[in-house]
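> Task: produce atomic coordinates for the following.
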Amino acid sequence: MSVTHAEHAGHPHTHGADCGHPAVRHGDHTDYAHDGHLHREHSGHWDECEPAGHQQHGEHPHEHREGCGHEAVRHGDHVDYVHDGHRHAAHDGHWDDH
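The predicted model follows:
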C-alpha cells in the first residue's frame, strides 16, 4: 500500500505519548488521529498519513463495532478500528485496510 506524502502545513501541535490524541502504530511509525485525519512525524514536519487507492482487507472474520475490544478512531466520515497494527474501515460489505 502506498501512502501519499502530503505535508500538513501550519501544524503547531506536537504529538506524543501524552498529547491527548489517539496513537495508532502503523508499520515503522506512529500515526496520531487529530481532527478526523491522521498525522505522522517525518523529517522535522508532520505529514497527512492517508493511504492511496482502495485496499480491501482479505479474510477478516471479526466484525468491528462499538465495544468489540479494538480502539475506534474517527477518520473523516467514518470510524477505523485499530487491529493487528493497522486500521480497518467498513466499506461496501467488506473491510478496507487503511
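> going forward, measure contacts and count neighbours with C-alpha atoms only.
Will do.
> Would you mind naming the helix or strand containing the residue nearest to residue 29 when sequence neighbours are not counted?
Leaving aside its chain neighbours, residue 29 sits nearest to residue 40 (7.3 Å; criterion: Cα to Cα, 6 or more residues apart in numbering). Taking DSSP states H and E as the criterion, residue 40 maps to strand 37-42.
> One more, so I can put them side by side:
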Amino acid sequence: MTTEHHQHASHTHTHGPDCGHTEVPHDGHVDYAHDGHLHREHAGHWDECERDEHLRHDGHEHRHGPDCGHESVLHGDHVDYLHDGHRHAVHDGHWDDH
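A predicted model of the protein is given here:
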C-alpha cells in the first residue's frame, strides 16, 4: 500500500470472495484486481492499493510466464504474477515486488 491514502471515489462495485475478481493477499488484507488496478476496502470505501516506490525483488530466479503455474493479474500496462503472497512484474531485466 502506498504511504498516501488514494481513495477510489467512484467505485460502486463491492468486492468479496464471489465477485469474480482475483483476490491478492497483501500485508494482512486482500486486494482485488479490477480493471487493471488493485482495490482494497478501507473504512467504508475502496482505496487504490499501489506502492509509490520501486521495490526490486532480488534473488528471484523463477521466470514467470503463461505456463509458470502462478496466477497472472493485469496491472496497468503489464502483467503481474502472484507468488508467495505478493506480486512480481518484470522490469528492466529483473523482477519487481509490487
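> Let me see the TM-score of these two.
Here the superposed chains carry a TM-score of 0.96, computed using TM-score structural alignment, normalised by the length of the first structure; 97 aligned residues with a Cα RMSD of 0.8 Å.
> Could you give me the buried positions within stretch 15-34 of the first structure?
By neighbour count on 16 or more other Cα atoms under 10 Å, the buried set for stretch 15-34 of the first structure is 15, 21, 22, 23, 24, 25, 26, 30, 31, 32, 33, 34.
> swap that for stretch 66-74 of the second structure, sorry
Across stretch 66-74 of the second structure, burial judged by 16+ other Cα under 10 Å covers 71, 72, 73, 74.
> Now do the same contact list for the residue nearest to residue 29 of the first structure.
Counting by Cα atoms under 8 Å, 6 or more residues apart in numbering, residue 40 of the first structure touches 29, 30, 31, 32, 46, 47, 48, 49.
> what's the answer for residue 79 of the second structure, then?
Here residue 79 of the second structure is in contact with 72, 73, 89 (Cα under 8 Å, 6+ apart).
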